[in-house]
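Trainee: For reference, the sequence and a predicted model appear below.
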Amino acid sequence: MLHQSREQTPHCALTAIEAHRAQLMNRIDSWVLLVSPQPLPTARVHTHTMGQVIDRLAQLTAHTYTALAAGPDEVFWEATEFVDDLAIAYTDLATELLAGTRRLPVTTTSL
């Protein structure tokens, strides 16, 4: 919902939406750190936090809905492919975190 609102909001009025997005990402990251097992010493660091991954998935989903409502079929199917690819990557990341073979960067998201 935030990303749909974001697409229809003038750039100069995005401050509240961006602050809310950053807050949600940070809450997700805190929760994931709390419930995830300790990663193995050899675990590789992922490039994004889980909050950032979920935010990106939400952004691409909103883009897909927009393409479905107002875009040509080709744009919709391309957007759907992006969402599918990211959903698979999200699932892989969650699996790796639970196995301890991947760690997340420790950062605070600010937009």
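Mentor: Sure thing, it's come through.
Trainee: Every contact and neighbour count from this point should use C-alpha atoms.
Mentor: Fine.
Trainee: just the helices in this protein please.
Mentor: 2-7, 15-35, 50-70, 73-99 (DSSP state H).
Trainee: Reformat the ones you listed as a markdown table; add distance to residue 43.
Mentor: Formatted as a markdown table, these follow (distance: least, CA to CA, whole Å):
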| stretch | distance to residue 43 |
| --- | --- |
| helix 2-7 | 32 |
| helix 15-35 | 15 |
| helix 50-70 | 16 |
| helix 73-99 | 9 |
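Trainee: Put this next to the first one:
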Amino acid sequence: MTTQLPSKDLLLEACSGLVIQPHPILQAAYELASLHEARRTADPATLSEIDSARARLAHEIDQWVIREPPRPHAAATLHTETVGMVVDRIARFSVDAHCTLDTAASEAHLHYAW
């Protein structure tokens, strides 16, 4: 069975807290972004718990990709990260970028974050 991966726009919306289309990767992206947000202010004693939850979600994404393999893009190349790892990284960067907007960051810092 061939299933579509969510678009980059839907993925970024999910990382921002808006899941419009029901899709397991979008739900996981939302949860990953929430965990990255919590990680920013978490007590150091809870960081391993948060990171374990992130690893579990990344693994769930990877398991979904194995069960529902998307049609490969003609120009796709072998990647060193799993889809779950990439979604986790995108969630982190999305949270970092939005948090930068909420602070009095310099123009250079805003440019780097976005």
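Mentor: Cool, the structure landed. Just so you know, these numbers come straight off a predicted model, no measurement behind them.
Trainee: about what we covered before: could you say which of the helices of the first structure is packed most deeply?
Mentor: Highest mean neighbour count of the helices of the first structure: helix 50-70, a mean of 18 (counted as mean count of other CA atoms under 10 Å).
Trainee: Show which residues not belonging to that helix make contact with it.
Mentor: 1, 3-4, 21, 24-29, 32, 73, 75-76, 79-80, 82-83, 86-87, 90, 104, 109 (CA atoms under 8 Å, 6 or more residues apart in numbering).
Trainee: Looking at the first structure, name the residue matched to residue 48 of the second structure.
Mentor: Aligning on TM-score structural alignment places residue 48 of the second structure opposite residue 15 in the first structure.
Trainee: wait, I meant residue 82 of the second structure
Mentor: Per TM-score structural alignment, residue 82 of the second structure is aligned with residue 49.
Trainee: Please report the distance of its match from residue 16 of the first structure.
Mentor: Distance, residue 49 of the first structure to residue 16 of the first structure, by CA to CA, to the nearest Å: 21 Å.
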